[in-house]
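Q: just a sequence and a predicted model for now, questions to come.
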Amino acid sequence: MSDSTPTDNRPTNRLSGETSPYLLQHAYNPVDWYPWGEEAIQKARDEDRPIFLSIGYSACHWCHVMEHESFENSTIAAVMNERFVNIKVDREERPDLDQIYMNAVQLMTGRGGWPMSVFLTPELKPFYGGTYFPPEARMGMPGFPDILVRVSEVWQERREELLESAEKLTAAISDMVPPAAADAAPGEETLRSAMQALLRSSDGTHGGFGAAPKFPHPMDIRLLLRCWQRFQNEEALEVVKLALDKMAAGGIYDQLGGGFHRYSTDHRWLVPHFEKMLYDNALLTSSYVEAYQATGDTDYARIVRETLDYTLKEMTQPQGGFYSTQDADSEGVEGKFFVWSEQEIVKLLGEVDARLFNSYYDVTPRGNWEGHTILNRPRPHDEAAAALGIDPQELREKLTACRETLFAVRAKRIAPQRDDKVLVAWNGLMIAAMAQAGRVLGDERYLSAAVDAAEFVLGEMRNESGRLLHSYKDGRARFNAYLDDYACFVDGLVELYQATFEEKYLEVAAELATTMIDQFHEPEQGGFYYTSHDHEQLITRQKDLQDSATPSGNSMATTGLLKLARLTSRRDLEDIALGTLRMLSGMVEKHPSAAGQALLAVDFLIGPTHEIVLVDGSNAEEGNAVFHELESRFLPNKVVVRTSAASSPSALLGPLVEGKTALENNATVFLCQQGTCAAPVRGDDLKAALDSLVTKM
């Protein structure tokens, strides 16, 4: 499905030797594209030319539009080739470059997005930029050819003025720092304030937060679940349920194939931007798993299964790694693969079944989007069954058969292209989600998939010294890993340990955490740089601070280190996590909407956080039943160790498991906080003890 090998005989440019599907999409452009590297930079210096830097990603709709309109246009390409050194970058391969130059564009224009278009001096300092530019002036935007000519003229005629502007802008990027640390470390009042801000911004009619375009906000949803439990605030739970229910019923969710599209272009979750990202589906899976634990609503478990089954079918490579994205477009048309007409459905299902299906999924002769229908569920299941005069279970069975028929037909359509590179950070998020779902739902398929992905990263995405490499495609692992690669993968391994209790995953997590600290930590101000100490020198070195569509590297580093600290009794890891939270505290206090993952770490830190040790007795099934009992509850602030008298625990776990044995050879649970344990419990006493943990907030 990757669009990386065109079959015609057009000449290629220098991108033809790259592995990125996004770069390969541009390999046949008449633009003399270079990948980022010394060859292009030296050419700009030798020829005294400015650099045109274009950054995007394979699933980006407007990136495709600008390519077709401008980069495939030989006249525009000629101007680019004559006046600039042109560099194309995949933001998913080089997020370090994307961060720096996106900050520049936002400082210059007040907004950002992709494709990102930025002009640099040969010393890589930005002086002009924007996002999408049309091929001719329209809608208040200048035409791209006009911009090219004007920038070139300014470079020739007003060089000193331009260089001065570039120096100031570069200094401004370097000076971007988070708000000053708060007077005290974030605590319970920080969580209460964030909860109230989220409740104020919630949409009480359609669910979610804010207006169109609407993004899912999975970290904020998970935070509100914790605040519901901590503060006994029922409104927080209602906001969570409404958001999850409306998203699962909307067009943002693929009603046939499972999985979530990236965001909704409208306020009611009907019309998505049709691309599917691995990270969205990982983060939303965790949200629905926790909502299932908190409410017992089996519909949330269904969404988890459908989303992960989609991931297994369409986003998992044969070796076990998870692919990055699926495109929004097929056959050059956004959403074409996913939409339907009433006539088409009647022909496929027959009049009787089509009447039920079309009523349930909002299919009408006029359609609900550009003459076609995006499948969605405007009414709850039981309400729809009552309106149709059919038993709810019978309706469920009929709809399942109808969906299977339509899915089989859809599978024969020309599918959206897939970006089949494997990224460590996003794999870490999905490993955590698969592990969490596997242990809560008791589904070995998801645990097996998490293991396979972890083994793939460990086996194929490290260099000879054991350091992680960021991206893998076509048998090649490339690029020094970034902070979020280490942080997300460490967290994924910790979650995988707590699902499988294979101690090697905890040991590797601890090793990689040490590397992360050695290579990225900045002890003076606290926190971590985004790039390692031995990374390519760029115009500035930044810290990844804000939680947006994905959690920031610093927030995830804090999360993983706190879990590791509790499992291994290593106070030094907790101290580094605390220092990172203090560094983030000003932003967390002033901009909680940009700190969802950091606030999850705060909630874990202030607890009460439980270290739970399960010691198996002679009957393994009894231990499995105890573990199921534990995972059936919403207890997010816990770490779990499982051992037995016959095993020899890793030295990492020594302080936590030392002296703990199965009473009378029955499965026994030890409930601890920071190494201090209550009396062991087993049998009938266990449920009451676990229930007490849920209420002790």
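A: Noted; the coordinates are in hand. Numbers count the residues shown, from 1 in each chain.

Q: from now on I want contacts and neighbour counts done on CA atoms only, so please keep to that.
A: Will do.

Q: okay, which residue is most central for this protein?
A: For the chain, the residue whose C-alpha lies nearest the mean C-alpha position (C-alpha atoms, centre = their mean) is residue 279; its distance is 2.6 Å.

Q: for that residue, which residues are in contact?
A: 324, 426, 429, 430, 550 (C-alpha atoms under 8 Å, 6 or more residues apart in numbering).

Q: just the element for it, please.
A: Applying DSSP states H and E as the criterion places residue 279 in helix 278-295.

Q: and the comparison structure, right after this:
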Amino acid sequence: MPNRLAASLSPYLQQHKDNPVDWWEWGPEPFAEARRLDIPVLLSVGYAACHWCHVMAHESFEDAATAAYMNEHFVNIKVDREERPDVDAVYMQATTSMTGHGGWPMTCVLDHDGSPFFAGTYFPDQPRHGQPSFGQVLQALSDAWHTRGDEVARVAATLREHLGSQSSLAGQTELTWPELLEGAVVTLAREFDQQSAGFGGAPKFPPSMVLEYLLRISGGDGAGTEARRMVDATLEAMARGGIHDQLGGGFARYSVDREWVVPHFEKMLYDNALLLRVYAEWGTPLGRRVADGIAAFLLAELRTPEGGFASALDADSEGEEGTFYVWTPAQLAAVLGPDDGAWAAALLSVTEAGTFERGASTLQLLRDPDDPERWESVRRRLLEARATRERPARDDKVVAAWNGLAISGLCRAGYVAAAVEAGELLWRVHMVDGRLRRVSRDGVVGAPAGVLEDHGCVAAGFVDLLSATGDPVWLHRAGVLLEAALAHFAAPDGGFFDTADDAEALVARPRDPSDNASPSGLSAMVHALVEYAAVTGSGRHRDAAESALAAVAVLAERAPRFAGWSLAAAESMVGGPVEVAVVGPPGEERDALERRARQHPGAVVVAADGPSDDIPLLVGREPVDGRPAAYVCRNLVCQRPVTTLDELSSALPR
């Protein structure tokens, strides 16, 4: 019989609705029940595309004996980290503080006030490699609760105090932002993988936000040359590696090796949205092909009937990871015939030994095919054959922040109609009583309130929709979201909290300026504020962006890999964002000027038929002698309008 999770909106919680565990959703009710029964709360956090979450669920949460013990000795809460990033952030901080590392599935045990006194990640069903079994952990914790209550209370109080102290961003730097920007390149170059590109060793994640920063400062001499070298090498290595779906487009979550050969096969919306943007801005033929492939993947596999974009595709199918994507030489020959099969195997690095498991290989495209037409025929036939395999499951909830990132990427890659549909869905469904909600599914909005990253990413997406369509309604909608963020998320030191001042009170109010898999709330807000100020000329929004950047300066100095999005925004702030108004009658001339302007990474571009009093950047902007014209401004200074591509290229900063 299904448990309480059967009524949940979350696909992740729905995956656990048939567990024998008597799960509760997060809320005051389970804590009240734990207080009534005088037993602790067990909090389990994960997400739908998490491979090890599936493993632990199968081993422990589906096991009748384990579930019976959990039900008798704990009140059990299941949380989707993508739906409640605020809850996840607080208890992930506790987990890393107690264990030195984090990840999902995350398991925390809490007192009746929500204070953790134990935290960990995956626990096996049997003792393994010196790690206790989940059952042993449960028994020890239940025993501690009933026999060593003073010790439990002391640990919980200490952790609660520690979590509260994290709400203040300590540290100062004497460096100015120009120095920080240059120093970040030096630090990133030191951490750059000279052999395989990217940063660090295995596992290796797509550094999309860092690449956006490096792309903005690339060119010229010195740091600009080094930045471009890292961008070019990394974007090409990822594009040609197994982490990139060479048949269907899109990228997997990360590579388990440093060479980008074998991915962890889940595909996340936020990764692909960010990579769509940076590949579209790269300005190379390979970048254009990859961007088109990512867009095709988003539209074919993640788009929902309501016009939004689903959160993720699972890594697993047929009960194992990666089986949907990998091939053997024999499988290629069976689909393509012996000649094309052998040609494809050589082109895609599919060998008898294999690069994955059981003789199968991921597909790599280490060189451009010598026969593009033959490759397109091979790719189409393999894609059709792959479509007959069991598909990975899809987490089809719509997350506001990640859809905001997708809107920005689609606008910058030229897929405007799809971006508009997603924007309309967010405004129509996710705005409730003037406030932004985080998730929806099947067109039905969920209860969780929007957090800071939702406001920042969606507002920036709306500014990009203004840029792509020239429709001032998007500027108004971006302004509404930014006003709400400034009113409800601002911190006394000029930064931001990740949750609103009227949101549910947790053990601590989360506040993390570091970028992780997606932009931090702070860095997302700074981007939105900078771009809104560029279009409107609003000094108040620019001042708010500058104050927020001050809160992340120390992180940017010491760990630029975790501040790439803030660094990209700071680059715009230091020189003033590049603002380009393209006005004139629609047609090839205006389109050409607009395309060239949009090739400049980070530029805020608005194209329209003529001047508009509703869009400050377009006030007084007229065509020149009846011809489309581009007006380039930066740092409150505008150049004369230009009408040719050569003139526009000269007017844009190098």
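A: Yes, it's here. The structure presented is a predicted model; accordingly, all values stated were derived computationally and were not measured.

Q: give me the TM-score for this pair.
A: Their TM-score after superposition, calculated using TM-score structural alignment, normalised by the length of structure 2, is reported as 0.97; 651 aligned residues with a C-alpha RMSD of 1.6 Å.

Q: follow-up on the earlier one: quick check: next helix or strand after the helix holding residue 279 of structure 1?
A: helix 298-314.

Q: surely residue 423 of structure 2 touches residue 407?
A: Yes. Between residue 423 of structure 2 and residue 407 there is a contact under C-alpha atoms under 8 Å: 7.0 Å.

Q: what does residue 226 of structure 1 align to in structure 2?
A: Residue-level alignment of residue 226 of structure 1 against structure 2, with TM-score structural alignment as criterion, gives residue 216.

Q: chain neighbours aside, what residue packs nearest to that match?
A: With sequence-adjacent residues excluded and distances taken as C-alpha to C-alpha, 6 or more residues apart in numbering, residue 216 of structure 2 is closest to residue 601, at 5.3 Å.

Q: give the equivalent position in structure 1 for the one you found.
A: Under the alignment (TM-score structural alignment), residue 601 of structure 2 maps onto residue 636 of structure 1.

Q: next one: residue 242 of structure 2
A: Structural alignment places residue 242 of structure 2 opposite residue 251 in structure 1 (criterion: TM-score structural alignment).

Q: how about whatever residue of structure 2 lines up with residue 516 of structure 1: what's its closest non-neighbour residue?
A: Taking TM-score structural alignment as the alignment basis, one finds that residue 516 of structure 1 is matched in structure 2 by residue 485. Closest residue to residue 485 of structure 2 in three dimensions, ignoring its sequence neighbours and counting by C-alpha to C-alpha, 6+ apart: residue 455, at 6.6 Å.

Q: before we move on, the earlier item: verify the stated contact: the match of residue 242 of structure 2 with residue 374.
A: Yes. Taking C-alpha under 8 Å as the contact criterion, residue 251 of structure 1 and residue 374 are neighbours in contact, 5.9 Å apart.

Q: look at residue 30 of structure 1 and give its secondary structure.
A: Per DSSP: H, G, I helix; E, B strand; the rest coil, the local secondary structure of residue 30 of structure 1 is coil.

Q: what does it align to in structure 2?
A: The alignment partner of residue 30 of structure 1 in structure 2, by TM-score structural alignment, is residue 20.

Q: what's the closest non-adjacent residue to its match?
A: Counting by C-alpha to C-alpha, 6+ apart, residue 67 is the residue found nearest to residue 20 of structure 2 once chain neighbours are left out, at 5.7 Å.

Q: tell me the counterpart of the one you found in structure 1.
A: With TM-score structural alignment as the criterion, residue 67 of structure 2 matches residue 77.

Q: one step back: look at residue 423 and residue 407 of structure 2 and report which has more neighbours.
A: When residue 423 of structure 2 is set against residue 407 and neighbours are counted by other C-alpha atoms under 10 Å, the residue ahead is residue 407, at 33 against 25.

Q: just the element for the more buried one, please.
A: helix 400-413.

Q: all strands for the stretch 401-550 of structure 1, in order.
A: Applying DSSP state E, counting those that start in this stretch to the stretch 401-550 of structure 1 gives strands spanning 418-419, 422-423, 469-473, 476-480.
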